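Asker: My questions are about this predicted structure, shown below with the sequence.
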Amino acid sequence: MGLHTILLVHAIAAILLVGVTSENTNLKVVAVNNSTFIAEQSVVPTKRSFRPGTTQNHEERTIIGLDKVATPLKTRASKIAHAAKLKFWLATKQSPLDALAKLKLNNGLKDALANPKLKVLEEYLAMLNNKYPQNQVSLLGTLATHYDEDVLANALSRAKRYENTKDIATRLQTEQLEGWLNSQKSVNDVFTLLKFKEDGVKFMINQKPHILDEYVKLFNLKNPQQKSYAFKAIMNGFGEDKLAILAWKASQDRRRSLSNTATNIEYILFQRWIFKRYDPATVLIKVFKVDENRLRHAGALEKSVVAEYKPIYNRVMGLDQVVHVVNPRRS
């Protein structure tokens, strides 16, 4: 029996019940041969005063009664339909990605992570795992397969900021980081996996440095003898020379968030060079691999980086101070 049919039957029953109980009839009871039966029904109604709104009140009570009947029926029918749908998917061997598409969770991670249907997908994946224990699937793996792991990582890091997605994003990010660790990925491996190079200067304003830093903390906790650092991984990943040029380019950008981050990266590199006592010429030779006999032929970008480094180097080394030498008078 369909949902509408069930509701209709109960609705009619409720209406009839209200009609019977609200009808005030006057029945004459006659005794014949020591038995009682209804002889006739008076067509004259009993006297009663009319109260405004009585009919409306009856209608309201009827509607409320119907709502009380209909709501549980709708809930039950919805649960039955939901269970039947998942069983049908299982019987027809719908893949995790098929289910993702059917639930319309494949049109962007921001919306998907906030969508209650994500729980439905998890429920279906649990059914798949129960039926095919040798081929385990997960919500994290399904999302990573569709969206790519680096995109998912970035979205999870952002979603942790918002109350409605904080819990699910935190749980999935923990699973992701621990998954990388359990598969023995190095910090450099994660740098590559997150596709920093493909982002170019954009990595300075997305979540990937934060994600890498979170992984470094986890990695160092498990491997204290192999301590690593996020910035070192980024520098090694890009190459010190390329990172320096990238940072200089981004420092010229009008977007303050980008230029500020780029400037911070420049200063970290400059501190590194000062610690190694690299003067501007040495930076060209050691960092940018320019032939020391052809320093004048260094590229424009390399010269721009060194030009920005030079006054800082001179200030730290005290070379920007002008020394005045006074020659004594000859007698």
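Answerer: Sure, I can see it.
Asker: okay, CA-based contacts and neighbour counts for the rest of this
Answerer: Will do.
Asker: neighbours around residue 128, how many?
Answerer: 21 (other CA atoms under 10 Å).
Asker: Kindly report the same for residue 56.
Answerer: 10.
Asker: and what of residue 255?
Answerer: For residue 255, using other CA under 10 Å, the count is 10.
Asker: From residue 263, how far off is it?
Answerer: 12 Å (CA to CA, to the nearest Å).
Asker: before we go on, here's another structure to hold up against the first:
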Amino acid sequence: MEKLLSNPNFRTFMGFIDDYNVQNPGNGATVIKSVTATYGDDVAAAVLQRATKVSATKVTAEKLLGDLRVLWLTDKRSPLDVFKLLKLDDVATNPLDNAALDAWESYLNLFNYVNRESGKKITELETFRAAYGGDDALAKMLQQATKVSATKVNAEKLLGDLRVLWLTDKRSPLDVFKLLKLDDVATNPLDNAALDAWESYLNLFNYVNRESGKKITELETFRAAYGGDDALAKMLHQAARVSTTKEAARNLLRDQRNRWWGEKRTPLDVFKLLNLDKVASNPLASPALDVWNSYLKSFNYWSRGTGRETTTIDTFTAAYGDAALAKIINTARTVPETEKMATALQLQQFALWMRKRGNPNNIYTHVFKLDPKLKTIPEPYQTILNHYHSFYKQFIRDVK
């Protein structure tokens, strides 16, 4: 259609339609109907809009665009109807970079003018929100559009309007976080374009409410959205392994550790907070364990010289008890992903037993509470005691 307007035959066709309508009043034949029937409203609007910027086709294009707006009005098309008709709701594209958007905006203005007595003015943002089916998809599109020079200004304006709307609706940062579906545990919210839109709203919200004396933080919202530190820690740990979200994840993990320290949480407190004390699971396979290890190191550094320092094995033992922990470690040794870590932890446990209880017979009776009269030691105790016996003999040899 690009060359249609400059084609002499097209101008002849336009003249023919005008003459035909004079001779057949009420017939309703129009050039624009023929054009849209052939090319579709979306293609016609985009091409005509571009043609208004070319001196040779400007007059013709503006006339046809006017006819197109009248056609939509006659057909009782709402701005949302036309938005979709022009395929501006295609989430795979940037509608702000579509020439048809200018045609739609002109129709929006005309529609509001014609319906001015209704007292209800339809806004650009209102239509975008309805077309995109929610603020999450719209925020993503707009945030990405701010990175394109040709659409940056328009996108930032719409994002500003969106933030003002949330404020007017009294949305908290947590409300907007969920509205943008940033609390979806199956995804990495730090890699979601909508996060930037949310952070801008968080800053605006705190500024507007600065007299309240309560500043809402990013971490506070993430914790509330994820229902606790354990789910959040797992997500952040995984996000820290992704190059595009590594820095943001590490910053939040640091904030999380600082918060625990500020709340006077011990490593055992955080161990339980991260649900690492659940006997039914393998805590060594949990992504949250790395987060806990980082806190343990920070805690010991911050507590140096106070006597509050602690160790991994002390915390595990306090959380599970000797016998339950021994069984967990034994099971974890059979899992390739946790074998190395479990073996190291078992050696720490055996060293602890050596200091407290000594020979294998004491472990048999005092830790596992087994009957000395048993002829066969049940599993997993037999395997654990075999490992400990080897450790014990090696220790005795080394001492001698």
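Answerer: Yep, that arrived. Every value quoted in this text rests on a predicted model; they were computed, and no experiment measured them.
Asker: Next, the TM-score between them, please.
Answerer: Once superposed, the chains reach a TM-score of 0.69 (TM-score structural alignment, normalised by the length of structure 1), with 265 aligned residues with a CA RMSD of 3.3 Å.
Asker: Which residue in structure 1 aligns with residue 284 of structure 2?
Answerer: Counting by TM-score structural alignment, residue 284 of structure 2 corresponds to residue 204 in structure 1.
Asker: Would you mind stating the distance between its match and residue 107 of structure 1?
Answerer: From residue 204 of structure 1 to residue 107 of structure 1 the distance is 26 Å (CA to CA).
Asker: Compare those two and say which one has the larger neighbour count.
Answerer: Using other CA under 10 Å as the criterion, residue 204 of structure 1 and residue 107 rank with residue 204 on top: 20 against 11.
Asker: what does residue 223 of structure 1 align to in structure 2?
Answerer: Aligned partner of residue 223 of structure 1 by TM-score structural alignment: residue 303.
Asker: if you skip the residues just before and after it, what's nearest to its match?
Answerer: residue 309 (6.0 Å; CA to CA, 6 or more residues apart in numbering).
Asker: quick one: contacts for that neighbour?
Answerer: 299, 300, 303 (CA atoms under 8 Å, 6 or more residues apart in numbering).
Asker: Would you write a ChimeraX line that selects the buried entries of those?
Answerer: Typed into ChimeraX, the line below selects the buried ones among these, using 16 or more other CA atoms under 10 Å:
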select :299,300
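Asker: Nearest to residue 158 of structure 2, out of the contacts of residue 309 of structure 2: which one, please.
Answerer: Using CA to CA, residue 299 comes nearest to residue 158 of structure 2 of those, at 45.2 Å.
Asker: could you measure that closest one against residue 312 of structure 2, distance?
Answerer: Taking CA to CA, one finds residue 299 of structure 2 at 12 Å from residue 312 of structure 2.
Asker: what does residue 112 of structure 2 give?
Answerer: With CA to CA as the criterion, residue 112 of structure 2 and residue 312 of structure 2 are 68 Å apart.
Asker: quick one: secondary structure of residue 369 of structure 2?
Answerer: Put simply, residue 369 of structure 2 is coil when judged by DSSP: H, G, I helix; E, B strand; the rest coil.
Asker: check contacts around it.
Answerer: With CA under 8 Å, 6+ apart, residue 369 of structure 2 has no contacts at all.
Asker: Kindly provide the distance from it to residue 358 of structure 2.
Answerer: Relative to residue 358 of structure 2, and taking CA to CA, residue 369 of structure 2 is found at 16 Å.
Asker: Helices along the stretch 201-331 of structure 1, start to end?
Answerer: 208-222, 230-238, 240-251, 256-275, 280-282, 300-317 (DSSP state H, counting those that start in this stretch).
Asker: Return the most buried member of the ones you listed.
Answerer: helix 240-251 (a mean of 20; mean count of other CA atoms under 10 Å).
Asker: And the contacts of that one?
Answerer: So helix 240-251 of structure 1 is contacted by 200-201, 235, 258-263, 265-266, 269, 287-288, 301-302, 304-305 (CA under 8 Å, 6+ apart).
Asker: quick revisit: may I see the contacts of residue 309 of structure 2 organised as CSV, with distance to residue 167 of structure 2 added?
Answerer: What follows is the contacts of residue 309 of structure 2, written out as CSV (distance: CA to CA, whole Å):
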residue, distance to residue 167 of structure 2
299, 39
300, 43
303, 43
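Asker: State the distance from the match of residue 284 of structure 2 to residue 244 of structure 1.
Answerer: Distance from residue 204 of structure 1 to residue 244 of structure 1, by CA to CA: 13 Å.
Asker: One more: residue 105 of structure 1?
Answerer: 40 Å.
Asker: Not counting its own residues, what contacts the strand or helix carrying residue 66 of structure 2?
Answerer: Taking DSSP states H and E as the criterion, residue 66 of structure 2 maps to helix 58-74. Here helix 58-74 of structure 2 makes contact (CA under 8 Å, 6+ apart) with 5, 31-32, 45, 48-49, 51-52, 82, 103, 107, 110-111.
Asker: Map residue 219 of structure 2 onto structure 1.
Answerer: Checking with TM-score structural alignment, residue 219 of structure 2 has residue 140 as its match.
Asker: got the contact list for that match?
Answerer: Counted by CA under 8 Å, 6+ apart, residue 140 of structure 1 has contacts 172, 175, 176.
Asker: tell me the SS of residue 126 of structure 1?
Answerer: Assignment for residue 126 of structure 1 (three-state DSSP): helix.
Asker: Per the alignment, it pairs with which residue of structure 2?
Answerer: Using TM-score structural alignment, residue 126 of structure 1 sits opposite residue 203 in structure 2.
Asker: What separation is there between its match and residue 163 of structure 2?
Answerer: For residue 203 of structure 2, the distance to residue 163 of structure 2 - CA to CA - is 10 Å.
Asker: More neighbours: which of those two?
Answerer: residue 163 (21 against 16).
Asker: ok, for the equivalent of that one over in structure 1, nearest residue in space, not its chain neighbours?
Answerer: When structure 1 is aligned by TM-score structural alignment, the residue opposite residue 163 of structure 2 is residue 86. For residue 86 of structure 1, ignoring the flanking residues on the chain, the nearest one in space by CA to CA, 6+ apart is residue 124 at 6.3 Å.
Asker: Report the contact partners of the one you found.
Answerer: 86, 90, 99.
Asker: Looks to me like the last one is in a helix.
Answerer: So that's residue 99 of structure 1. Yes - counting by three-state DSSP, residue 99 of structure 1 falls inside a helix.
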